[in-house]
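J.: Please find the sequence and the predicted model below.
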Amino acid sequence: MKYCAFLRGVNVKGTNMKMADVCQVFKDAGMKDVSSILASGNIVFSSDKSIGDLKVILEKAMSDYFSYEAFLFVKSQEETEVFWNSIPFEKNDELHIYGFVGIPGVEKVLMEEFQKAAQAENEKAEIINDIFYWQVPKGNTLDSTFGKVLGKKSLKDQFTSRNVNTFEKVLKKF
């Protein structure tokens, strides 16, 4: 079966790694047809193992190789298609749209945090098919009140986010 692993915290805040090295870690852990998309930690691969087993195997392999606490979220090709096909916002050159990949229920936690945060004009959030989507004006992602919440250490093992264009690139790689 084909999967994509979405790694959290890759090539940000001092956690630097080459995608060629990450792909080799995946291969050494028994994954097949391994390739990366962008430098933000999106690894497409094949395996006959379950998603739960893959998460454990790959987080350990990444942690051991790179000497950091790895967090990743594995989605099947079908699940990745749902991320792309469920985007609730219209594309707009002035806005970024993000989809959040994470543990079951994290979308509700994110919505609670979003509703507590001050929002910029045109900043919105919606949950579609248990997926949290966030729209924010370009240039405001890291400065927005909600953007600052996303960096909380207490949430680091619960989700990662991707610009929705990344989902399209992953699907093309499948």
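T.: Perfect, I can see it now.
J.: C-alpha from now on. contacts and neighbour counts both.
T.: Will do.
J.: wait, doesn't residue 148 sit right on residue 155?
T.: No. Between residue 148 and residue 155 there is no contact under Cα atoms under 8 Å: 11.7 Å.
J.: chain center to stretch 113-128: distance?
T.: Remark: stretch 113-128 is offset 19 Å from the chain centroid, using Cα atoms, centre = their mean, to the nearest Å.
J.: Kindly list the longest helix within the chain.
T.: Ranked by residue count, the top helix of the chain under DSSP state H comes out as helix 51-66.
J.: by contact count, what packs against it?
T.: For helix 51-66, the elements it packs on are helix 19-28, strand 72-76, judged by 3 or more Cα pairs under 8 Å, 6 or more residues apart in numbering; DSSP states H and E.
J.: got the angle for the helix or strand following the shortest one vs strand 72-76?
T.: Sequence order places helix 77-85 as the next helix or strand after strand 72-76, per DSSP states H and E. Our comparison of helix 77-85 with strand 72-76, counting by axes from the mean of the first three to the mean of the last three Cα atoms, to 10 degrees, yields an angle of 100 degrees.
J.: Structure two is appended below for comparative analysis:
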Amino acid sequence: MTSYAVFLRGINVGGINIKMADLKEALQGGPFTGVKTLLASGNVVLASELEPAAVKQEFETTLRKAFGYDAWVVVVTADRVAELVAACRYPADDKTTHTYLTLASDPAALDELFAAGEALDSVEQERLGPEALAWLAPAGGTLESPFSKLTAKPKYKASTTTRNLRTMIKVRDAAAALETAAG
């Protein structure tokens, strides 16, 4: 049994509203155990016998059936979430900047985003691995930041999602608790 973090793209924004209790209920009928939702932005920890690609497929299919929308998720093992958080050299809490991790199910999309970010003079970013990069945005100006606008392009919708580092720490801790409980 492997513990996973699943990050949903684009829920509770743009007209796609899903209550976390409804999400948890929809997932409990599938091949997942220990399902726990975190925050209202689509963060889930769970355990499964399935491999990551199969977790992604089953999860997206469940969301499409239960909620009737084109669902996209990024699946990362609990251990890998902990590694990504540890690898991020940017601060979790800072008064002037916020740290974000963009996660991808398609490394080529992340390669493209990273290269585009390198071309922007105002972006500080760091590649954390094939599935993640960290970047900074000015406090109070995240959505207007050039890199945020870049990640919001429709061509990245199916393969990427972004979380702030504080959220990633909460997900890491919840996934670790799930692993400890599973024993």
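T.: Good, I have the coordinates. The structure displayed is predicted, hence computed values, not measured ones.
J.: coming back round to it: got the helices and strands packed on helix 51-66 of structure 1 as a markdown table, with distance to residue 164 of structure 1 columns?
T.: Rendered in a markdown table, the data for the helices and strands packed on helix 51-66 of structure 1 read as follows (distance: least, Cα to Cα, whole Å):
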| stretch | distance to residue 164 of structure 1 |
| --- | --- |
| helix 19-28 | 20 |
| strand 72-76 | 15 |
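J.: Compare the ones you listed and report which one is nearest to residue 113 of structure 1.
T.: Comparing the helices and strands packed on helix 51-66 of structure 1 by their distance to residue 113 of structure 1 (Cα to Cα), the top pick is strand 72-76, with 20.9 Å.
J.: What residue in structure 2 is the furthest from its centre?
T.: Using Cα atoms, centre = their mean, the residue of structure 2 lying farthest from its centre is residue 121. It sits 25.6 Å away.
J.: Next, the contact list for that residue, please.
T.: For residue 121 of structure 2, no residue counts as a contact, taking Cα atoms under 8 Å, 6 or more residues apart in numbering as the criterion.
J.: Was I right to think residue 70 of structure 2 contacts residue 61?
T.: No. Taking contact to mean Cα under 8 Å, the distance of 9.0 Å between residue 70 of structure 2 and residue 61 leaves them out of contact.
J.: more crowded one of the two?
T.: Regarding residue 70 of structure 2 and residue 61, a neighbour count based on other Cα atoms under 10 Å identifies residue 61 as having more, with 17 against 14.
J.: Contacts for the longest helix seen in structure 2, please.
T.: Of all the segments assigned as helix in structure 2 under DSSP H, the longest by residue count is helix 165-182. Applying Cα under 8 Å, 6+ apart, the set of residues contacting helix 165-182 of structure 2 from outside is 3-5, 34, 38, 43-47, 78, 81-82, 85, 92-93, 98-101.
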